[in-house]
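Student: output the structure for:
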Amino acid sequence: MIRGGGPRLPLPLVSLLLAATLASCAQEGDFGRPAKSSWNGLIETTGSLAAAERGLMVSASPLTDDEEVLRDRAWRFLMPAQGRAAFEDALANLTRVRALPTAWRPDDVAAYHDALLDQGFRSPVSRYRRLSEDATADGRLIPPFAALAARVFEADAMRLRALPLARSLNEDDLREAAMRVAENRCLVAWVRLEAGLRVTRYRYALEHFLVEMPGREAVPAEQALAFLEGRRRLLDPLLPPEAAERCGLAEPEAVAPAPRVVVKD
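Tutor: Reported below is the predicted structural model:
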């Protein structure tokens, strides 16, 4: 985990802010991005305060335009794909902004599958179609996110190169710059981790659908999943493999790629 120095906030203050935040869930805007509102602003502030209390890297520097958009685009991957109760959505959002440690949320591989079956539906075709749509939507969002992350990392490199040349910077300025670079990298590491977990959850759902309600609709669902798996690999070159572990995120065990469960004749 990346540690930062600086003053520690009183734990009662953090607890009070967390209790206020848990009263509701965040508002979602267009295209799955967090809506611009005073409520979401409060959540972001609470996340920074609580993260500082836990010793994580937190920067108070203003975000660049690319950094702002990067955080908006990360929203899709850091929030649950399946339907959740309002309280669980609030907890997931608090985790997204680091008001709670990421370890609170267990990796329930079956949750996506179970949620699709719990929802009312007339035909199994709709369940396969929903799986295909979710996997395809995730896959389409990865290339622009990867390109944006690369731009942010280029700007971070420029920021770091400028540090030795700026004589007016003090120790706090240097610390803020280092923390922002750490924040950006850990955000991308988190998205990469969650994108991989999405693939695992979707494949679990597809494998179980084939046993529970086999049908020809499994073929396009398999194709959509293969599309997502291919696009997810675009995130691999951005950071070293151990980035998630360095950021304090749960690192999944390395496993061999799962075989395709549907083969079209």
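Student: every contact and neighbour count from this point should use C-alpha atoms.
Tutor: OK.
Student: sec struct for the spatially closest residue to Leu174 that is not a sequence neighbour, please.
Tutor: Nearest in space to Leu174, with sequence neighbours left out and distances taken as Cα to Cα, 6 or more residues apart in numbering, is Leu163 at 7.1 Å. Here Leu163 takes the helix state, with states given by DSSP: H, G, I helix; E, B strand; the rest coil.
Student: quick check: Leu163 vs Ala243, distance?
Tutor: According to Cα to Cα, to the nearest Å, Leu163 stands 23 Å off from Ala243.
Student: so what's the residue minimising distance to the centre of the chain up against?
Tutor: Computing the C-alpha centroid of the chain and ranking residues by Cα atoms, centre = their mean puts Leu78 first, at 2.7 Å. By Cα atoms under 8 Å, 6 or more residues apart in numbering, Leu78 lies in contact with 92-93, 96, 190-191, 194.
Student: let's see this one next to it:
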Amino acid sequence: MPDTIRQIRPFVSAVLLTLLGAALGACSGGDFGRTRESMRSDDMHRWLGAEVTASVGLRPSQFQLTDEERQLRDLAYPLIEPPLSRPAWKSVFGDYKALPSPWRQKVVFDRTMYGRTLIDEPHRSHSSRYAQLIEDVRNDTTRFEPFFASAIRVIDLDKKRNASMARVSALSPKEREDAVERMQENSLIIQWVQQCLEQRVSSYRWALERLVIQAPDGMAADADRLIGELAAQTANPPVQAQPPYGRAVISKG
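Tutor: Take a look at the predicted model:
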């Protein structure tokens, strides 16, 4: 019997190590919706500029991002990514993907998507659905001020950049092009966020209306108040990116 036990122990240890390795591997994607570390980099959101300029027939700048421009893109992504767009299991694995600009012809905004996802996802009660809606609206409200504070700084610096070009000695055509393209990038990213905020308000209202008729609850008043606050902020942003590009955004629902 002791010999048998000694033979079994290495096998059991190997199995346990294999299971532990698999568990750790599953966690490598990040937890609590965070992006896996291997996906992180200082310029992980640089693609926003390339995507938004390409979608309107412009070229992205080849200049390196400044600290302010990098922060603008980092703060923009959470407001661009649609709420509830990632299933819970994907959030656990830190799913991260590039998103199409709203100027892409194939992009269709469905204001019902958020509400249908919220209602269809398993919840312990309708109260938890209201709580999720309230949390999402609050998150957007919290992100609003930091993003637009960053946008104000970037636009102010772009104005100085534009004024300085006339005084730069021996400015090459390529340098001028890259400077202009970077200013266009920054402006378009801000407009992208503005459009997404308008869409989010529309989606939240649709979701709340459906929750109210399916499961009336006192929490609806809190949700309605918060959506109203976000709508007021969105309708009066502290900065307007110029020049505005046509809002050829298809909507349904």
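Student: circling back to that earlier point, quick check, the residue nearest to Leu174 of structure 1 in contact with Arg175.
Tutor: No: look at Leu163 of structure 1 against Arg175 with Cα atoms under 8 Å: they stay out of range, at 10.6 Å.
Student: quick one: map the residue nearest to Leu174 of structure 1 onto structure 2.
Tutor: By TM-score structural alignment, Leu163 of structure 1 lines up with Met165 in structure 2.
Student: what range does stretch 130-141 of structure 2 cover in structure 1?
Tutor: Here stretch 130-141 of structure 2 aligns to structure 1 at residues 128-139, judged by TM-score structural alignment.
Student: residue ranges of the helices in structure 2, please?
Tutor: Secondary structure of structure 2, counting by DSSP state H: helices at 2-27, 47-54, 67-80, 88-92, 113-120, 126-165, 173-214, 219-235.
Student: how big's the offset between the last one and structure 1?
Tutor: It stands for helix 219-235 of structure 2. Helix 219-235 of structure 2 differs from its equivalent in structure 1 by a mean of 1.5 Å after superposition (mean Cα distance after the TM-score superposition for structure 1).
Student: list the helices and strands that helix packs on?
Tutor: Judged by 3 or more Cα pairs under 8 Å, 6 or more residues apart in numbering; DSSP states H and E, helix 219-235 of structure 2 is in contact with helix 126-165, helix 173-214.
Student: adding mean neighbour count and distance to Ala221 of structure 2, write these out as CSV.
Tutor: Listed next are those as CSV, based on neighbours: other Cα atoms under 10 Å; distance: least, Cα to Cα, whole Å:
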stretch, mean neighbour count, distance to Ala221 of structure 2
helix 126-165, 17, 10
helix 173-214, 19, 10
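Student: of those helices, which is nearest Arg86 of structure 2?
Tutor: Closest to Arg86 of structure 2 of these, according to Cα to Cα: helix 126-165, at 13.4 Å.
Student: chain center to the closest one: distance?
Tutor: Helix 126-165 of structure 2 has its C-alpha centroid displaced from the chain centroid by 11 Å (Cα atoms, centre = their mean, to the nearest Å).
Student: got the angle for that helix vs helix 67-80?
Tutor: Angle of helix 126-165 of structure 2 versus helix 67-80, following axes from the mean of the first three to the mean of the last three Cα atoms, to 10 degrees, is 150 degrees.
Student: on average, how far is helix 126-165 of structure 2 from the matching bit in structure 1?
Tutor: For helix 126-165 of structure 2, the mean deviation from structure 1 after alignment is 0.6 Å (mean Cα distance after the TM-score superposition for structure 1).
Student: how much does that helix deviate in direction from helix 173-214?
Tutor: Per the same axes, to 10 degrees, the angle that helix 126-165 of structure 2 makes with helix 173-214 is 160 degrees.
Student: packing partners of helix 126-165 of structure 2?
Tutor: The contact analysis (3+ Cα pairs under 8 Å, 6+ apart) places helix 126-165 of structure 2 against helix 67-80, helix 113-120, helix 173-214, helix 219-235.
Student: okay, stretch 62-74 of structure 1 sits on what stretch of structure 2?
Tutor: Stretch 62-74 of structure 1 maps onto residues 64-76 of structure 2, going by TM-score structural alignment.
Student: now what about the matching stretch, what contacts it?
Tutor: Residues from elsewhere that reach stretch 64-76 of structure 2 (Cα under 8 Å, 6+ apart): 42-43, 45-46, 48, 143, 146-147, 150-151, 153-154, 186, 189-190, 193.
Student: test my guess that Arg192 of structure 1 contacts Leu238.
Tutor: No: under the criterion of Cα under 8 Å, Arg192 of structure 1 is not in contact with Leu238, lying 9.4 Å apart.
Student: find residues that contact each of the two.
Tutor: When Cα under 8 Å, 6+ apart defines a contact, no residue borders Arg192 of structure 1 and Leu238 alike.
Student: coming back round to it: export the helices of structure 2 to TSV and tack on distance to Val249 of structure 2?
Tutor: Output for the helices of structure 2, formatted as TSV (distance: least, Cα to Cα, whole Å):
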stretch	distance to Val249 of structure 2
helix 2-27	38
helix 47-54	13
helix 67-80	14
helix 88-92	27
helix 113-120	16
helix 126-165	21
helix 173-214	9
helix 219-235	17
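Student: of all these, which one is nearest Lys252 of structure 2?
Tutor: Nearest to Lys252 of structure 2, of the helices of structure 2 and by Cα to Cα, is helix 113-120 at 9.9 Å.
Student: so that closest one matches what in structure 1?
Tutor: Under TM-score structural alignment, the counterpart of helix 113-120 of structure 2 in structure 1 spans residues 111-118.
Student: ok, average deviation of that stretch from structure 2?
Tutor: Stretch 111-118 of structure 1 sits 0.8 Å off on average (mean Cα distance after the TM-score superposition for structure 1).
Student: what lies in contact with that stretch?
Tutor: 81-83, 127, 201-202, 204-205, 208.
Student: just the residues you listed now: which is nearest Pro101 of structure 1?
Tutor: Scanning these for proximity to Pro101 of structure 1, where the rule is Cα to Cα, the winner is Ala81, at 19.5 Å.
Student: the closest one: neighbour count?
Tutor: By other Cα atoms under 10 Å, the residues close to Ala81 of structure 1 number 17.
Student: now do Ala231 of structure 2
Tutor: Neighbour tally, Ala231 of structure 2, other Cα under 10 Å: 18.
Student: am I right that it is in contact with Val201?
Tutor: Yes: the pair Ala231 of structure 2 / Val201 is scored as a contact, 6.0 Å apart, by Cα under 8 Å.
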